[in-house]
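K.L.:
Next one to model:
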Amino acid sequence: MKRYLPFDALRGLAILGVILIHVSGYYMIVGAPAVVLNQVGRFAVPVFLILSGWGLTITDSLKNGYGNFLIKRSRKILPLYLSWSVIYFALHILRGSIKLNLKTMVQVFIFGSSEYHMYYVPLLFFLYITYPFFLRVSRYGFGVFSTLVVTLLSMYVSIFNGSLSWWGGPNVFSWIVYFSFGIWIGLNFDKVTPRLRSVRIRFILGVLMILSFALLLLEMKLLRGITSLKIVDLMTSMKGSVIIYSIIMVMIFMSWNITTRLLIKIGKHAYGIYLFHPLLLMVLNRIIGGRSSIIIMLLEYIATVVIAYCLTKIAVSLQRTLKERIG
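P.N.:
Coordinates of the predicted model:
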């Protein structure tokens, strides 16, 4: 199958959303504007998981066997993950915020606790390992609905329990519906896509996007009143309203056939940008100091996107050149 450009563009938007979440997290002193912008980006990680499920399915990733599938996926994501885990782990040891022992090393490399964003890779690898199971489950609407029920139960048990992690790592059950939905799209792609292309559907999706984001903000406010979690914790992507918001975002890109070239270019380097940008934010934190202005936040966001993209692109080019010379 030829590349589906709307999803390449959506991948670019998703990494921009991730950076928005992490930059705005430094500006909670600004108040409501920072919180709202933080929530705007909450579709990001769910979209990455949806695109992963879709991509594996549409390319028939198991055609050469399960073992070859896992080897191929491991080679694609683990070298960079392990390299960046070592970097972040070393930085924390130097700062004295992490103790060097067996338990810590397990949490860092197995559960992705070397930095706040690294949980995503162990989560993704778990979904790779269980892909044959989810492929079977997601062939049917009832199967996808079952993953939705499990995800919602996991989310709200975690929220009302006051803990969003699982053994020091990601609670994988709070994310499985996205992967399952992506697989379902992959299995039904040729049927679903034409149905989303009418002007009427596009208008409905636009309205639903606005309503789903309003619901997201409302849910956060309601949960604040009935749980023990702080507002910072309730800004999490692990909320039911985020599921609606994220799925509508995917459907909008499919319906409106969005193929913005800039987003596609950014999307090609999304994984590298994802792993690298928190280190850049650490550096900017030392330069900027106090973060008390929404204007400074937007400038920092733009700077982070531009620098992270450029440096990641340069690193990829250097790696390619090195391989060619060695080869």
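K.L.:
CA atoms for contacts and neighbours, from now on please.
P.N.:
Will do.
K.L.:
pretty sure T304 contacts F276?
P.N.:
No - look at T304 against F276 with Cα atoms under 8 Å: they stay out of range, at 10.2 Å.
K.L.:
Looking at the two now, which is surrounded by more residues?
P.N.:
T304 (22 against 19; other Cα atoms under 10 Å).
K.L.:
Double-check that that one belongs to a helix.
P.N.:
Yes - looking at T304 with DSSP: H, G, I helix; E, B strand; the rest coil, it is inside a helix.
K.L.:
so what's it up against?
P.N.:
Shown in contact with T304 (Cα atoms under 8 Å, 6 or more residues apart in numbering): I19, H277, L280, L281.
K.L.:
now do S198
P.N.:
Taking Cα under 8 Å, 6+ apart, one finds S255 in contact with S198.
K.L.:
returning to what we had before: from the contacts of T304, which two are the most distant?
P.N.:
I19 and L280 (10.8 Å; Cα to Cα).
K.L.:
More neighbours: these two, which one.
P.N.:
The neighbour comparison of I19 against L280 (other Cα under 10 Å) goes to I19, with 24 against 14.
K.L.:
Second chain to compare with the first, below:
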Amino acid sequence: MAKRLFWLNGIAILAVVINHAIGWGFTALFWWTDRYRDVSIPNFDAMGSPGYVLMVILKQITPFSLPAFVAVSGYFIAFASRGGLTWKMIRTRVINILIPYTLWSLLVILFDRLLLDTQISLLDILTKLLTGSASPIYYYVPLICQLFLLSPFLVRGVRSSQWKKLLLGMGFLQVVTVGWSYLVLFGILSWKPEWFFGNLGFIFTLSIALNLRGEEILPWLKAHRKIWLGLLIVFLPLAIGETEWFYQSYGIDWRGGVETLFATVFTLLFLLTFITYDFSLPQSTVLYKLGQRAFGIYLMHPLVLEITAKLVYHLAPALLGNQWIFLPLLITTGIVVPWFAMKFMSETPLRKGYAYIFG
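P.N.:
Below you'll find the model as predicted:
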């Protein structure tokens, strides 16, 4: 199971990079169109084109990535708890995450300040660090830290006779947070924190239960795996269609996230299908190594993608209109640059600082 989870981590980090590269692809299609065509911007002529449809599909099938990271973290927390889960262990794990997260967040903030020539206060910096908003994807870090801090209580609950009620309660909490998204959309509420642990609390708790109570849960899940696969196929177009409808009807870009009901169910079904079917993967060694480096790639790739996209904008604008070249370029640099940066640092005298930079 551990090897499969590293595969899942590797697949997830690939999905993260693809997801965010497509975000820059949309920017190039609609907001940078004047760099390669004589038009005013924003220009939405490309909406509905084959390239746009493909990007929408890829954007909406990749959000399983962050829930997958949460699931892997929960499983290994449960594994560590078999020898006794202490607050010292939790503190060490949280600190090992927060140090590189803080360094990369400050670097992103500094880059944006220099690029946009804007002032930012100390309060703004602290707010960005606490909420994971230095980069639009960094909210995962405060979220997973909350779950780590809750993990001793969750482990205890899963080990108790009331573990099914705990799963039911966390499931209800996750349903409530999905409903929260809709309340914000329709103006009933004005704000929803992406970093709130309830967004993915059920998946984290379920992954703990899969480790500690696998002999009870896994046989039942595997016995129904054809159902999970069938429902996955059903919910794929629903997840894509719902988010695209919200975007075109309300201007709310939920593509690439798990804020909606269909996207959340699709993500859960993907994870259930992945863990209940036995299969081998091509390039599994590469996926395994990617899984081991996932956190470092996660932290570094937003800056790499932004720099790459803006270099293309200034130096080779014609590529912006060719998504079949522009997107592979972004995806490749988003993976390869962090990979080699981590490899270089781990194999030189700089390796003493590796944990502080990449976790």
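K.L.:
Using TSV, lay out the contacts of T304 of the first structure together with distance to K265 of the first structure and secondary structure.
P.N.:
Below are the contacts of T304 of the first structure laid out as TSV (distance: Cα to Cα, whole Å; DSSP: H, G, I helix; E, B strand; the rest coil):
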residue	distance to K265 of the first structure	secondary structure
I19	16	helix
H277	17	helix
L280	20	helix
L281	22	helix
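K.L.:
Name the helix or strand for the residue minimising distance to the centre of the second structure, please.
P.N.:
Closest to where the C-alpha atoms of the second structure average out (Cα atoms, centre = their mean) is L66, at 3.0 Å. Using DSSP states H and E, L66 of the second structure sits in helix 65-81.
K.L.:
Give me the mean deviation of that helix from the first structure.
P.N.:
For helix 65-81 of the second structure, the mean deviation from the first structure after alignment is 1.0 Å (mean Cα distance after the TM-score superposition for the first structure).
K.L.:
For that helix, buried residues please.
P.N.:
65-75, 77-79, 81 (16 or more other Cα atoms under 10 Å).
K.L.:
ditto for stretch 178-193 of the first structure
P.N.:
Y178, F179, S180, F181, G182, I183, W184, I185, G186, L187, V192.
K.L.:
cool, stretch 132-149 of the first structure as well?
P.N.:
F134, L135, V137, S138, R139, G143, V144, F145, S146, T147, L148.
K.L.:
do the same with stretch 112-121 of the first structure
P.N.:
Of the residues in stretch 112-121 of the first structure, G112, S113, S114, E115, H117, M118, Y119, Y120, V121 count as buried by neighbour count, 16+ other Cα under 10 Å.
K.L.:
which residues touch the first one?
P.N.:
This means G112 of the first structure. S85, M118, Y119, Y120, V121, P122, G169.
K.L.:
at 10 Å what do you get?
P.N.:
81-82, 85, 105-106, 118-123, 168-170 (Cα atoms under 10 Å, 6 or more residues apart in numbering).
K.L.:
Tell me the one of the residues you listed nearest I204 of the first structure?
P.N.:
The closest of the contacts of G112 of the first structure, once distances to I204 of the first structure are taken by Cα to Cα, is Y120, at 31.8 Å.
K.L.:
so I11 of the second structure touches S65, yeah?
P.N.:
Yes - using Cα atoms under 10 Å, I11 of the second structure is in contact with S65, at 7.7 Å.
K.L.:
about what we covered before: quick check on the contacts of G112 of the first structure: which are buried?
P.N.:
81-82, 85, 105, 118-123, 168-170.
K.L.:
Now for W163 of the second structure: which residues touch it?
P.N.:
L154, V155, R156, G157, G169, T205, A209, R213.
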